[in-house]
Each structure stands twice: as structure tokens, then as C-alpha cells.
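Chemist: My questions concern the predicted model and sequence given below.
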Amino acid sequence: MTHDPNGAPPGGVLERLTAALGAEGTRRGPPPVERWNPDYCGEIPMRIAQDGTWHYNGSPITRPALVRLFASILRRDPDGRTVLVTPVERVGIEVEDEAFLAVEMAVEGEGVTRAIAFRTNLDDVVPLDEAHPLSFERDPEGGFKPAIAVRHGLRARLTRALAYDLVELCEEREEAGERWFGLPAAGRFHRIAKSAELGAAELS
């Protein structure tokens, strides 16, 4: 990994990022990271593991308040890089899978009028809607791994238990002359895969 080209020691990165947010500390609501575009300063030794835990210099970050602070300034840039951004600095970090983990799901109603919301491991509450769509990736076993859009290009991977709960709400429908497996919710039918392509695959 590379570090700040200005030569700042990696041990001071967390302190610099926190200090840069000091003036924003009294702001109501989340930091406006979409409006901040400082120069890219290289990668830092920070990693979000597949299980949602944050690590710095190989050690877990054990202070929840610190994790939430850094999560509030996290975004995914158009080039696919995940960065922590302040008004004065932008640094890349490693994300093993997705930035967040969806750990709880609330469901109300039936069919296409069904409302669904997810809670992440950092207590973001995200409704399934046009601004927060579901996406599905194939895993090596041929199943599907769902994720929900959270903010700033970042997504939350559903836990295996939630994925199974979600598939229980899915059904097959015919659309445009083809059979689809998908989820009726939030005002429409969310296509997951063509029924003919599913075979024995299942959400995982």
C-alpha cells in the first residue's frame, strides 16, 4: 500500500481526518461528502472486512463512535475507489466486500405495496425504494448475494439469514413473455433472474 505523498506518518492519519472534521462537528445531519473534492492522497492501511468490522494497521477499530465517524465520510468515487473524504484530504481504503452489512429487515404489507427497510451494522436505516435499490451478484456456488444501496455509491450486503428471509418474499411472474423470479415490493416487481437461469441456485 502507498501512503500520503506529503510524507505524513500513517499513525497520524486518523488524527488528521478527525481534526479536519472538527469544524463540521456541530453540523446538523451527515457531512456533505458529495461536495468535497480535495486531491487524492493515496491509500492508508484501513480495511473493512467481509463481516463489517473495520481495521487499521492490521488491528480492529474497537471504538464504535470512531467507526461511525469514519463511515460518515466514506464514499465510492466514480473510478470505483472507496475513500474517506474531508474538506482537505481524500484517502483510499480497502473494502473486502461491501462497506456495510445489513443485519435486520422490517417488512410491512403484501405484494407490490409491501414496504421493506433494512438496518445496517452501523444503524443506518435504509428503505427499499428508487434511491436505494437492491442488487444481486452470483456467488461461486451459483446462488445470489443481495445488497441494498445505502449512500454515496456504497452498499450493504445482506447477511445470509436476511437473504433467506428475503427469498421467502419472492415469487415467479411472467413479464414480456418470460418467467422471472423476483421480489414484489415498493411499488413494483424487482427482477432477480430469469426462472430458466435459476436451476437449483438459491439466494445466499
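Modeler: Thanks, I have the structure now. Because the structure is a prediction, the values reported are computed rather than measured. Numbering: from 1, shown residues only.
Chemist: use CA for all of it now, contacts and neighbours both
Modeler: Will do.
Chemist: ok, so what distance separates Leu101 from Ala19?
Modeler: 27 Å (C-alpha to C-alpha, to the nearest Å).
Chemist: Asn37 too?
Modeler: With distances taken as C-alpha to C-alpha, Asn37 is found 17 Å from Ala19.
Chemist: So which of Leu101 and Ala19 has more stuff around it?
Modeler: Set side by side, Leu101 and Ala19 show more neighbours around Leu101, with 25 against 13, by other C-alpha atoms under 10 Å.
Chemist: Just give me how far the helix or strand containing the more buried one sits from the chain centre.
Modeler: For Leu101, the host element (DSSP states H and E) is strand 100-108. The chain centre lies 12 Å from the centre of strand 100-108; the measure is C-alpha atoms, centre = their mean, to the nearest Å.
Chemist: try stretch 89-101
Modeler: For stretch 89-101, the separation from the chain centroid amounts to 9 Å (computed by C-alpha atoms, centre = their mean).
Chemist: Quick check: end-to-end length of it?
Modeler: Its first and final residues considered, stretch 89-101 spans 26 Å by C-alpha to C-alpha.
Chemist: here's the one I want to compare it with:
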Amino acid sequence: MDRLEDLLKHAEGDAPAPVERWNPPYCGDIGLEILRDGSWHYQGSPIRRPAMVKLFARVLRRDADGRTYLVTPAEKIDIAVADAPFIAVEMQVQGEGQTQSLVFRTNVDDVVQCGPEHPLRFAVDGAGGAFKPYVHVRGRLEALISRAVVYDLVALAWPGPDKGPTGIWSGGAFFPLPV
């Protein structure tokens, strides 16, 4: 069995904190930010302890207003996010074509199986027309798919249903690439 598949099975029993149900008072901005490369910083200095970053990631929430917070039962703190809070750094492919399934691991070790519950989204970046793919992780949180993984992802493109636009199949769902 592959490593990501093992992680996915382990993650099924390791639910994230129920941050969507918590409604603590807002406590302000203390200088936390996630840069475009996925690194976490506190008041301009990188947080170098992976265990601390993973702990913070477990209590991360993006609200309907588009702002991202660290949330505990007692407090809600602003966190600036340059792009996406997570980076998909690894992908495992099972099957091919319409029956394929993609499993992604993020830089904070969230593991998700792409499909209807964890869809892919493609955003067009800038005037050059390049696209950036994202995979839904949980709540309103997504992972930007790293450049190295994007190349592997694009290699999996297939024609869409009824010979429609080219895209990616995973978990029985089709995600068209931007034209």
C-alpha cells in the first residue's frame, strides 16, 4: 500500500478541531501570516517548529467574509494569508482516466482524496493566462498545488464528458482545465 493511501486511512480517524462551531470573541491581529510559499511567520520571523505550524493549522478557519483566523474556544485571532493557507506538496494517482483517484498531501500533512467533497479549482493568474490549481481541504480552506505537482497533474488530463474540454478526473468527478 502506498504511503499517501496509508496516511489517508489514518487521517479518517483524526478529525480536525470543530472550529466551525466555535464562536469566541475576536482578539485582534498579533502578527501571524502565511506567505505564498506556505511558510508561517510570527511578527516577521519564520516559525521553524513544524509541530507548532501543524498545531496552528488544525485550528485555522476562513470565514464567509474571506478573512482567515486561528480559532480556539476562547479566542479568534487574525492571520494574514498571501494566497492559500496550505500547499499540496505530494500527489498519489490510483487508476486512470474516468476511474482515477487523486490523493494529495499538504505541507501540514492534511491528506485529502480529490472528488466531489474535495474538488479541484483552477484560477487564472494574471494577464499571461497561467492557471493555478487548488484542492479543497476543509471548511473554506484550500491548498495551492505546488508547481512540481502541477506538472504531474496536467499530465493526467483527459477529454471531458462528450468530448468536452480537457480536464482532470478524480473520484468520479471531472474538473475542466481553464481554456
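Modeler: Structure's in. What do you need? In this text, all values refer to a predicted model and were calculated from it rather than measured experimentally.
Chemist: how big's the offset between the strand holding Leu101 of structure 1 and structure 2?
Modeler: Aligned to structure 2 and superposed, strand 100-108 of structure 1 gives a mean residue distance of 0.4 Å (mean C-alpha distance after the TM-score superposition for structure 1).
Chemist: if you skip the residues just before and after it, what's nearest to Gly187 of structure 1?
Modeler: Val112 (4.8 Å; C-alpha to C-alpha, 6 or more residues apart in numbering).
Chemist: Helix, strand, or coil at the corresponding residue of structure 2 for the one you found?
Modeler: Mapped onto structure 2 by TM-score structural alignment, Val112 of structure 1 lines up with Gln98. Secondary structure, DSSP: H, G, I helix; E, B strand; the rest coil: Gln98 of structure 2 is helix.
Chemist: if I line the two up, what does Ile44 of structure 1 land on in structure 2?
Modeler: For Ile44 of structure 1, the aligned residue in structure 2 is Ile30 (criterion: TM-score structural alignment).
Chemist: Please apply the same query to Glu96 of structure 1.
Modeler: Counting by TM-score structural alignment, Glu96 of structure 1 corresponds to Ala82 in structure 2.
Chemist: Spatially nearest residue to the most centrally placed residue in structure 2 (excluding sequence neighbours)?
Modeler: The centre of structure 2 sits closest to Ala143, judged by C-alpha atoms, centre = their mean, with a distance of 2.1 Å. Distances taken as C-alpha to C-alpha, 6+ apart put Phe86 closest to Ala143 of structure 2, at 4.3 Å, once the chain neighbours are dropped.
Chemist: I figured the one you found hits Arg105, correct?
Modeler: No: the criterion here is C-alpha atoms under 8 Å, and Phe86 of structure 2 misses it with Arg105 at 9.8 Å.
Chemist: higher neighbour count, the two?
Modeler: Shown here are Phe86 of structure 2 and Arg105; by other C-alpha under 10 Å, Phe86 has more neighbours (30 against 24).
Chemist: which residues touch that one?
Modeler: By C-alpha atoms under 8 Å, 6 or more residues apart in numbering, Phe86 of structure 2 lies in contact with Gly38, Thr106, Asn107, Val108, Leu141, Glu142, Ala143, Leu144.
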